[in-house]
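S.K.: Could you look at this predicted model? Sequence included:
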Amino acid sequence: MGTIPYGRQDISEDDIAAVVAVLRSDFLTQGPVVPAFEKSIADYCGVAHALAVNSATSALHIACLALGVGPGDLVWTTPVTFVASANCALYCGAAVDFVDIDPHTYNLDAVALAAKLADAKVAGRLPKVVIPVHLCGQSCDMAAIHALALEYGFGVIEDASHAIGGRYLGEPIGNCRYSDITVFSFHPVKIITTAEGGMAVTGRADLAAAMALSRSHGITREPAQMSHAPDGPWYYQQVALGFNYRMTELQAALGVSQMGRLDEFVAQRHRLARRYDTLLQALPLTLPFQREGTYSGLHLYVVRLHLADIGRTHLQVFEFLRERGIGVNVHYIPVHTQPYYRQLGFTAGQFPQSERYYAEAISLPLYSGLSFGDQDRVVAALKEALS
């Protein structure tokens, strides 16, 4: 028996045909398929603007730039995320701080955020932007975060890398009702994939225009953005310092095809998660909690070990499962504990909920192609590990 990964892509013959069609076309990099993919995401989310890029990290970077993040500014996010959610602010020359997690959802805690903002206002050190991360695909408490943004005057970037296909208060994650910009990831282990790739969506034309410039070297072909009339039809101007963050036609073709099965992928993840909930309920574990009003994209199924009731350590359970071909993982190592962030002055103990979570969390295999038989194998191995 082979290893069951914690996540993997689901590629159909239609997906392959879509990519092959681009290979046989006139455009491999920038052509008609990238805009078609952007439109499919924008239409799905009910948002005005979508910009495809080569990774969610790039999307976070240009989102920060569009909101004016720069030297002297402060960006807050959660410690329990991939490092890109924090690094994007450092790319802009800003400083980073963190807000601890809600102990039930593992998302940025809106109550802790409110308390930290009140203290920061007194100290004169309010954030320019807050980046809530929809961990595992479940939305943060965005209505509360939005209300705080209005009160304290900061921008909001939703890191929805885990969450495409999810909903919040009955509406699609990504409609930007409670944020300035939302970012998605299409890495192979995510809900849909473009191999590598990401997307930034926004309801604001000014932010979309700023991100479009940053995505492609700061170059424009729009006469309205130029310093003088074009020299001719070939003409372009670099009007800002940008980057090469573009998505290819090949990636976008895969994305367009995958979007046709997005709802099916998420529904199957929910069926598998409900089955895990039933099969694991008697074990010494904390199972995932879903806040009322949320419908998770369910990128990850994270359990927390009741270590006091188990005869093995966190590491021993992890290794036991890996040795039996169960490709579990841990999402994530709190960012503030990374050596680079320690050098910036962060220390252990600053965000205790995040550190407790890390000491107990294990991500079990979950992806749309996971069979019930393989899921049973995961459960049997976990029961043996915890016995």
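M.R.: Sure thing, it's come through. Residues are numbered from 1 along each chain as shown.
S.K.: okay, CA-based contacts and neighbour counts for the rest of this
M.R.: Fine.
S.K.: So which residues of the stretch 1-150 of the chain form helices?
M.R.: Ranges of helices within the stretch 1-150 of the chain are 13-23, 33-45, 56-66, 84-91, 110-123, 142-152, based on DSSP state H, counting those that start in this stretch.
S.K.: Out of those helices, indicate the one that is most buried.
M.R.: helix 56-66 (a mean of 26; mean count of other C-alpha atoms under 10 Å).
S.K.: Which other helices and strands does that helix contact?
M.R.: helix 84-91, strand 155-159, strand 181-185, strand 198-202, helix 205-215 (3 or more C-alpha pairs under 8 Å, 6 or more residues apart in numbering; DSSP states H and E).
S.K.: Make TSV out of the helices of the stretch 1-150 of the chain and add distance to Gln258.
M.R.: Output for these, formatted as TSV (distance: least, C-alpha to C-alpha, whole Å):
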stretch	distance to Gln258
helix 13-23	7
helix 33-45	10
helix 56-66	17
helix 84-91	24
helix 110-123	33
helix 142-152	27
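S.K.: Ok, which of those comes nearest Leu254?
M.R.: helix 13-23 (5.6 Å; C-alpha to C-alpha).
S.K.: In space, not sequence, find me the middle residue of this protein.
M.R.: Ser161 (1.7 Å; C-alpha atoms, centre = their mean).
S.K.: list the contacts for that residue?
M.R.: Applying C-alpha atoms under 8 Å, 6 or more residues apart in numbering to Ser161 gives the contacts Ala56, Val133, His134, Gly137, Val183, Phe184, Ser185, Phe186, Lys190.
S.K.: Let's see that with 10 Å instead.
M.R.: Shown in contact with Ser161 (C-alpha atoms under 10 Å, 6 or more residues apart in numbering): 55-57, 60, 82, 85, 133-137, 182-187, 190-191, 198-199, 297, 299.
S.K.: ok, and here's another one to check against it:
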Amino acid sequence: MNTLAINGGKPVRDTYLPYAQQWVDEEDVGEVVKVLKSDFLTTGPKIEEFEKRFADYVGAKYAVSISNGTAALHAACFAAGIKEGDEVITSPITFAASANCVLYQGGKPIFADIDPKTYNIDIEDVERKITKKTKAIIPVDFTGQPVDIDGINEIAKKYGLVVIEDAAHSLGAEYKSKKIGSLVDITTFSFHPVKHITTGEGGMITTNDEKLYNKLKLFRTHGITRDKEMLQNKDEGPWFYEQLELGYNYRMTDIQAALGISQLNKINGFLKRRREIAKKYDEYLKNIDGIILPYQESFSKSAWHLYVIQLELEKFKVGRKEIFEALQAENIGVNVHYIPVYYHPYYKRLGYEKGLCPNAEKLYERIITLPLYPKMKDKDIEDVVNVMDKVLKYYRR
């Protein structure tokens, strides 16, 4: 067992442990089957029910279901009025969608550096990056830990900016004892299979602003409305509708909504298990030299979408790549979240260069994501810890 699997030894695990995985049970399947046997497959009663249930859960006035988390961000940028020439500040340590949504509207993403402790966006750098062209801020709740929302909102109010919180990682997280979803202008969520609940693909947008709510609903349905109060021409009859904006077909289906409702019924259990796993990691990994554990602010309660450790590379004979490959060879499905957005070739072609966010760039070189999802057993956690100990001991100076 002391010989690394990558060097020909026996792996600690016989089967591969992924970094994340959905948990769909027979109850979920049953709810989907009911819809498949009903009169509505696309937009029907389950959509309205899911939106109402979700809004109640996060404490928001309005919720708009949508086809995926990226579409949610795109719709949010539309509702916020982002247009060509506008600048929007966001984090570089995120999936590319958090910045791509700005480009979809003709705007320009501006990357603010991260806090080296929390890995969330650095509020002071956000304020430094504000110009006369800045229209909005898209903070990302990285790994499930909420950003300093009061600080973000204060800056937004000072400069007249819209806040779009990317909460793809933080469904069920709390900021100062309040659930994420009603604390900024617009909040977006993702229901991809690796997230806290899943609808296959899908997402949700929440807001307390009725005007934004109406814009979001319009955008997800081709920009078309049947609402008599919104029509700009004479109502010609019961069939009449108008396209008011260039929207998209970003609708969720009743099939997905049925799964989402069933999954939402289990969210508290999912969150409880995620937090148990994170606590066990904290307890076991603190004794392994050479890693920095995730830092948690006192004002937040993370939803623990990801558990990201940082390697103290100066303590090892090899780099992150060699350690990563050795962990995978032991059948531990580690990952890296994320490559800084502006490193991607597309962003380089737009003129972005390395050096924009030194903290983010340094972090990227050192981070590894460990497996974390509710279906994990205690034995799985022990395997991860044992593999970390085995591999890091081997490569330690």
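M.R.: Nice, I can see it. A quick note: this is a predicted structure, and the numbers were derived from the prediction, not measured.
S.K.: what's the spacing between the aligned partner of Arg312 of structure 1 in structure 2 and Val391 of structure 2?
M.R.: Aligned by TM-score structural alignment, Arg312 of structure 1 pairs with Val318 of structure 2. Between Val318 of structure 2 and Val391 of structure 2 the distance is 11 Å, computed by C-alpha to C-alpha, to the nearest Å.
S.K.: which one of these two has more residues nearby?
M.R.: A direct count of neighbours by other C-alpha atoms under 10 Å for Val318 of structure 2 and Val391 places Val391 higher, at 21 against 13.
S.K.: That one belongs to a helix?
M.R.: Yes: assessed by DSSP: H, G, I helix; E, B strand; the rest coil, Val391 of structure 2 belongs to a helix.
S.K.: Now which residue in structure 1 aligns to it?
M.R.: Matched across to structure 1, Val391 of structure 2 falls on Ala385, judged by TM-score structural alignment.
S.K.: Check the spacing between the corresponding residue of structure 2 for the residue nearest to the centre of structure 1 and Gln256 of structure 2 real quick.
M.R.: By TM-score structural alignment, Ser161 of structure 1 lines up with Ala168 in structure 2. When distance is defined by C-alpha to C-alpha, Ala168 of structure 2 is 17 Å away from Gln256 of structure 2.
S.K.: do Ala72 of structure 2 as well
M.R.: 15 Å.
S.K.: Equivalent analysis for Gly69 of structure 2, please.
M.R.: Gly69 of structure 2 is 14 Å from Gln256 of structure 2, by C-alpha to C-alpha.
S.K.: who touches both of the two?
M.R.: Phe191, Glu201, Gly202.
S.K.: Can I have the buried ones of the residues you listed as a PyMOL selection?
M.R.: The PyMOL selection below is limited to those of the shared contacts of Gly69 and Gln256 of structure 2 classed as buried (16 or more other C-alpha atoms under 10 Å):
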select buried, resi 191+202
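S.K.: Tell me the one of the shared contacts of Gly69 and Gln256 of structure 2 nearest Leu327 of structure 2?
M.R.: Phe191 (28.1 Å).
S.K.: So whatever residue of structure 2 lines up with Gly174 of structure 1: helix, strand or coil?
M.R.: For Gly174 of structure 1, the aligned residue in structure 2 is Gly181 (criterion: TM-score structural alignment). Per three-state DSSP, the secondary structure class of Gly181 of structure 2 is coil.
S.K.: how many other residues sit next to Gly181 of structure 2?
M.R.: 34.
S.K.: so what's it up against?
M.R.: 54-63, 165-167, 170-174, 187-189, 204-208.
S.K.: give me that answer again for 7 Å
M.R.: Residues near Gly181 of structure 2 by C-alpha atoms under 7 Å, 6 or more residues apart in numbering: Val58, Gly59, Ala60, Thr187, Thr206.
S.K.: do His187 of structure 1 as well
M.R.: Neighbours of His187 of structure 1 in contact, by C-alpha under 7 Å, 6+ apart: Thr193, Thr194, Ala195, Glu196, Gly197.
S.K.: Alignment lookup: it to structure 2.
M.R.: So, by TM-score structural alignment, His187 of structure 1 is matched to His192.
S.K.: Now its match: closest residue in space, sequence neighbours ignored.
M.R.: Nearest residue to His192 of structure 2 in three dimensions, chain neighbours excluded: Glu201, at 5.0 Å (C-alpha to C-alpha, 6 or more residues apart in numbering).
S.K.: Just give me the match in structure 2 for Ala95 of structure 1.
M.R.: Checking TM-score structural alignment: Ala95 of structure 1 goes with Lys108.
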